[in-house]
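Enquirer: Sharing a model that was predicted from the sequence below.
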Amino acid sequence: MPVTDITTDAENLTMTVIADFAAPVERVWTAYADPRQLERFWGPPGWPATFTTWDHTVGGRAIYHMTSPQGEKSSGAWEFLTIEAPHRFEVLDSFVDADGNPLDGFPAMRMAFGFEASGSGGDSTRMTTTTYFTSVEALEQVTAMGMMEGTRMAMSQIDAVLQDLREYAQGKGTVVEFLDDTHVKITRLVDGPRELVWRAHHEPDLIKQWMLGPDGWEMMECTVSATVGDSYRTSWAPTGDTKGEPFGFEGEVLLVDAPFRAVTTERMQGLPTQTLNDLNLYEEDGATLVTVLIEYPDKETRDMILATGMADGMEESFKRLEREVLRGARS
């Protein structure tokens, strides 16, 4: 994880974040100077950022919002105070409404970002970010809002931005990352365009070709939707000599931003316990990084579900997706 230290200083009214990256200063600077790259890691998992205004000049403004899995939006704005590429910039960071106006009762903070080469070869960077508050109350307010943990979780996404996507993820298979007791991030690079990967997740005829888990299972039911408020239902049964009991899932669609993001609830048919599944697709150079952020009701449920071999089943399905759906579309 890039963040190596976060400290607060109530006497000097500051919060300081130190992060180390295995990339040159110029590359890290570009990630912060390009809104399309910045929005891939500025919001923590489950709250991705979208920059709608970007005037990267002294006195210019950037306006962004972060969207929760339920579709709630939290907006912010930067006013660029200093830009000294590629080593330093400062912004005045404010909480704003949908029109970009400052929100009453929320503090504005001056944030100074500094980038310096570290190591002997110039191929690594240390970033120091210092946030200056106007009062102890303002510092305590954003700390209580989860700024420290949110920063750690957001910065954990930057490695995928700094590297070429294939270099970062190809050949790693299905990767499971524990974010905390109730959140798990699952990633898999698939060799195909985002539009087709999206269709493969939302069109029954395509879903039935690949979303089968280990060999020996057949999808018996597939009712899906990409409309907020609709329900879906899928079920599987063993075939031939495969042992096991039929099972299925159902849930509701909470958010759709095709072909980038879809959020659904999920529960096993007949059981009340449900998870929140946040699917995100990012394409680069003809490959798509599939990211699923899963929120469990508690640690025990998380461990129980993962112990079923869910990740192994997903890997077999992803292999089938590439073999049966994506390659077939290109032939």
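Expert: Done, it's in. This is a predicted model, so every value here is computed, not measured.
Enquirer: drop to CA atoms for contacts and neighbour counts, all remaining ones
Expert: Fine.
Enquirer: can you map out the helices along the stretch 1-150 of the chain?
Expert: 25-33, 35-38, 136-144, 147-155 (DSSP state H, counting those that start in this stretch).
Enquirer: elements contacting the second one?
Expert: Applying 3 or more CA pairs under 8 Å, 6 or more residues apart in numbering; DSSP states H and E, one finds that helix 35-38 makes contact with helix 25-33, strand 49-54.
Enquirer: what angle sits between the first one and strand 49-54?
Expert: It stands for helix 25-33. 80 degrees (axes from the mean of the first three to the mean of the last three CA atoms, to 10 degrees).
Enquirer: list the buried ones in helix 25-33?
Expert: Of the residues in helix 25-33, 25, 26, 27, 28, 29, 31, 32, 33 count as buried by neighbour count, 16 or more other CA atoms under 10 Å.
Enquirer: cool, and the last one?
Expert: Using 16+ other CA under 10 Å as the test for burial, strand 49-54 gives 49, 50, 51, 54.
Enquirer: ok, of those residues, which one's closest to residue 74?
Expert: Nearest to residue 74 among those is residue 49, at 9.2 Å by CA to CA.
Enquirer: dump the residue contacts of the closest one.
Expert: By CA atoms under 8 Å, 6 or more residues apart in numbering, the residues touching residue 49 are 39, 40, 41, 42, 43, 64, 65, 66, 67.
Enquirer: Okay, one more to line up with it:
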Amino acid sequence: MPVTDIITDHENLTMTVVADLAAPIERVWGVYADPEQLGRFWGPPGWPATFTSWNHEVGGRATYTMHGPRGEKSSGYWEFLAIEQPHRFEVLDGFSDEQGNPNEDFPAMRMEFTFESTPDGTRMRNTSHFVSLEALEQIVAMGAVEGTRMAMAQLDAVLQDLRDYAQGKGTEVELLDDTHVRITRLVEGSRDLVWRAHTEPELIKRWMLGPDGWEMTVCEVGLKAGDRYRNEWAPVGDTEGEPFGFEGEVLLVDAPRRAVQLERMSGTEGPDVLNDVNLYEEDGATLITVLMEFPDKETRDMILATGMADGMEASYQRLEGSVLTV
């Protein structure tokens, strides 16, 4: 977690985010000056940002839209007020429609980013200046503090080479809060092939099996929002256990980058768990990120206690060994 402090100053009408980043100042500047890299962490988990325009010069504008897991959208714009590479830049930040037209219902704010070299990397300060106490309180009430903290937690993966960040770590589970869990796994293979392995039944049946001794008996995929899907497994040979399955609804598909679906145990009334799968490729390796949203902490703990992460790791090993190497 790179964020070390978030300070709301009601007297000076500011909110300041302080983050210590394990990367040199030129590298940190680079991720803020590249819209593709910036989009990977500007929105909180589950709300990745896509920059649709980028004019990186004083007086220039950038526009972006964050896409929520259930098809929600939130758009905004930056107007660049100052650029002093690699130490400082300043923007006017505001809400907008998808075409970049300002939304006057929400106040714009001036944001100043400064970067300072430290013995361990770079210290970043992001100070947002508000026009009134009401504007500051409105943004805080919308979840800006926690949303910023969760968004910045994604920055480590962007600053590092993907293999340096994740290779050899296996399936990692991170508890974000009481209802959100992030699972990451790096696999050697292209994003296109990893996407096919998640969406083509004949490939899914070869790897999505959990521990040894199980087979997938039903694989009905959904390829667009609104589709239903169903997967079922059964023990093989002398493996102990009862057949089981999951079913649900596809909420969002952005091939080959992202798929979101609701999932529940077959034959039950829930609870539903939201699975938000994102794929990012760099230099022939693909980082699989699964953001899981649970209805409550009890459901989260119950599902994690089943050994889910171990079963996912066994499946990912099978994915690399029997699908991505073909």
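Expert: Everything's here; your move. What you see is a predicted model, and the numbers here were worked out from it, not measured in a lab.
Enquirer: Nearest to residue 229 of the first structure, out of the helices and strands packed on helix 35-38 of the first structure?
Expert: Residue 229 of the first structure lies closest to strand 49-54 among those, at 23.3 Å (CA to CA).
Enquirer: re earlier: Throw the helices of the stretch 1-150 of the first structure into TSV and include distance to residue 86 of the first structure, thanks.
Expert: Converted to TSV, those look like this (distance: least, CA to CA, whole Å):
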stretch	distance to residue 86 of the first structure
helix 25-33	6
helix 35-38	15
helix 136-144	28
helix 147-155	19
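Enquirer: between those, which gets nearest to residue 85 of the first structure?
Expert: Using CA to CA, those put helix 25-33 closest to residue 85 of the first structure, at 7.4 Å.
Enquirer: can you list contacts of that closest one?
Expert: Contacts of helix 25-33 of the first structure (CA under 8 Å, 6+ apart): 21, 37-38, 56, 85-87, 115-117, 122-125, 161-162.
Enquirer: quick one: that helix to the second structure mean distance?
Expert: Helix 25-33 of the first structure, aligned to the second structure and superposed, deviates on average by 0.3 Å (mean CA distance after the TM-score superposition for the first structure).
Enquirer: how about residue 32 of the first structure, what's its match in the second structure?
Expert: Using TM-score structural alignment, the partner of residue 32 of the first structure in the second structure is residue 32.
Enquirer: Where does the helix of greatest length in the first structure end up in the second structure?
Expert: Longest helix in the first structure by number of residues (criterion: DSSP state H): helix 310-320. Under TM-score structural alignment, the match for helix 310-320 of the first structure in the second structure covers residues 308-318.
Enquirer: And the matching stretch, what's buried?
Expert: Under the neighbour-count criterion of 16+ other CA under 10 Å, stretch 308-318 of the second structure has 309, 310, 311, 312, 313, 314, 315, 316, 317, 318 buried.
Enquirer: what sits against the third one?
Expert: Read it as residue 311 of the second structure. Neighbours of residue 311 of the second structure in contact, by CA under 8 Å, 6+ apart: 209, 210, 211.
Enquirer: Against residue 228 of the second structure, how distant is the second one?
Expert: What it means is residue 210 of the second structure. Using CA to CA, to the nearest Å, residue 210 of the second structure is found at 22 Å from residue 228 of the second structure.
Enquirer: higher neighbour count, these two?
Expert: Legend: neighbour count by other CA atoms under 10 Å for residue 210 of the second structure and residue 228, higher for residue 210 (22 against 18).
Enquirer: That one maps to what in the first structure?
Expert: Aligned partner of residue 210 of the second structure by TM-score structural alignment: residue 213.
Enquirer: wait, doesn't residue 102 of the first structure sit right on residue 95?
Expert: Yes: in this structure, residue 102 of the first structure is within contact of residue 95 by CA atoms under 8 Å, at 5.8 Å.
Enquirer: out of those two, which sits in the busier spot?
Expert: Neighbour comparison, residue 102 of the first structure and residue 95: the larger count goes to residue 95, with 22 against 18 (by other CA under 10 Å).
Enquirer: Next one: that one relative to residue 105 of the first structure, how far apart?
Expert: In this view, residue 95 of the first structure and residue 105 of the first structure are 9 Å apart by CA to CA.
Enquirer: Which element, helix or strand, includes the nearest residue to residue 222 of the first structure once chain neighbours are set aside?
Expert: Closest residue in space to residue 222 of the first structure, ignoring its immediate chain neighbours: residue 234 at 4.5 Å, by CA to CA, 6 or more residues apart in numbering. Using DSSP states H and E, residue 234 of the first structure falls within strand 231-238.
Enquirer: Residues contacting the helix or strand following that strand, please?
Expert: Counting by DSSP H and E, the next helix or strand C-terminal to strand 231-238 of the first structure is strand 247-257. For strand 247-257 of the first structure, contacts defined as CA under 8 Å, 6+ apart pick out 69-71, 225-237, 261-269.
Enquirer: could you flag which of these are buried?
Expert: Judged by 16+ other CA under 10 Å, buried ones among those: 69, 225-226, 231-237, 261-269.
Enquirer: For the counterpart of residue 265 of the second structure in the first structure, which residues are in contact?
Expert: Alignment note (TM-score structural alignment): residue 265 of the second structure maps to residue 268 of the first structure. Residue 268 of the first structure makes contact with 247, 248, 249, 250, 274, according to CA under 8 Å, 6+ apart.
Enquirer: what stretch of the first structure does stretch 154-166 of the second structure fall on?
Expert: The aligned range for stretch 154-166 of the second structure in the first structure is 157-169, by TM-score structural alignment.
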